[in-house]
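1. sequence unknown, structure follows:
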């Protein structure tokens, strides 16, 4: 058995850490999704439930061609840029009410 001093153990641990550290410490790559996404993915991205999204479509809160679109096969896709504009309007109207209130 080899006797090692504390500084020697620390140096050895640092050397091992250097060997096992990944070569690239950069953050993992981000995957950007399409502008128009399924209701399921939109629910994940927005925090709204799928049911809430469907209700916004059915009740006319979200307008076809603005917040959502229908594909050739009949599938419904949420326009994430349209969603962002919709949220921005809600935030802007709340801010206006606070300022004028």
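-> In hand now; what should we look at? Only a predicted model underlies this, so the values are computations on that prediction, with no experimental measurement involved.
2. going by C-alpha atoms from here, please, whenever you check contacts or count neighbours.
-> Will do.
3. tell me where the chain has strands.
-> 36-38, 68-70, 76-79 (DSSP state E).
4. nearest to residue 85, of the ones you listed?
-> strand 76-79 (10.0 Å; CA to CA).
5. tell me which of the strands of the chain sits most buried.
-> Greatest average neighbour count among the strands of the chain goes to strand 76-79 (a mean of 22), per mean count of other CA atoms under 10 Å.
6. wait, residue 71 touches residue 79, no?
-> No. The criterion here is CA atoms under 8 Å, and residue 71 misses it with residue 79 at 11.7 Å.
7. quick one on the thing from earlier: could you dump the strands of the chain to CSV with distance to residue 44?
-> Output for the strands of the chain, formatted as CSV (distance: least, CA to CA, whole Å):
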stretch, distance to residue 44
strand 36-38, 10
strand 68-70, 16
strand 76-79, 12
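8. comparison target below:
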């Protein structure tokens, strides 16, 4: 395989990690692996309204809930807030 071809992971060998964009939205299972919050706990937080849609989680076009890691980080740092206020509070 040449140094200019794609690796088995689909990334160019000539690209550097600095060219990679961090993942912002993750599935509940990915979120569980990253944070230890189980899928059941996440679903409970969503159902109770602790994590408002559009702030900590988003509904994907296919209907799945995705966690916004930026919104989650703001929730950790600033606590419970109404939908949309988490992003505004962090930018002030």
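-> Cool, the structure landed. Fair warning: this is a prediction, and the values are worked out from it, not measured in the lab.
9. quick revisit: of the strands of the first structure, which approaches residue 53 of the first structure most closely?
-> It is, among the strands of the first structure and with distance given as CA to CA, strand 76-79, at 8.8 Å.
10. what does the closest one correspond to over in the second structure?
-> Using TM-score structural alignment, strand 76-79 of the first structure lines up with residues 65-68 of the second structure.
11. which residues touch the matching stretch?
-> Identification of contacts with stretch 65-68 of the second structure by CA atoms under 8 Å, 6 or more residues apart in numbering yields 24, 25, 26, 27, 28, 31, 55, 56, 57, 58, 59, 60.
12. dump the residues you listed to a markdown table, plus distance to residue 89 of the second structure.
-> Shown next, in a markdown table, are the contacts of stretch 65-68 of the second structure (distance: CA to CA, whole Å):
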| residue | distance to residue 89 of the second structure |
| --- | --- |
| 24 | 19 |
| 25 | 20 |
| 26 | 23 |
| 27 | 25 |
| 28 | 25 |
| 31 | 23 |
| 55 | 11 |
| 56 | 13 |
| 57 | 17 |
| 58 | 18 |
| 59 | 22 |
| 60 | 24 |
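13. and the counterpart of residue 51 of the first structure in the second structure, how many neighbours?
-> Structural alignment (TM-score structural alignment) places residue 51 of the first structure against residue 40 in the second structure. Neighbourhood size, residue 40 of the second structure [other CA atoms under 10 Å]: 11.
14. check residue 46 of the second structure too.
-> Counted with other CA under 10 Å, residue 46 of the second structure comes out at 16.
15. I appreciate the help and will end here.
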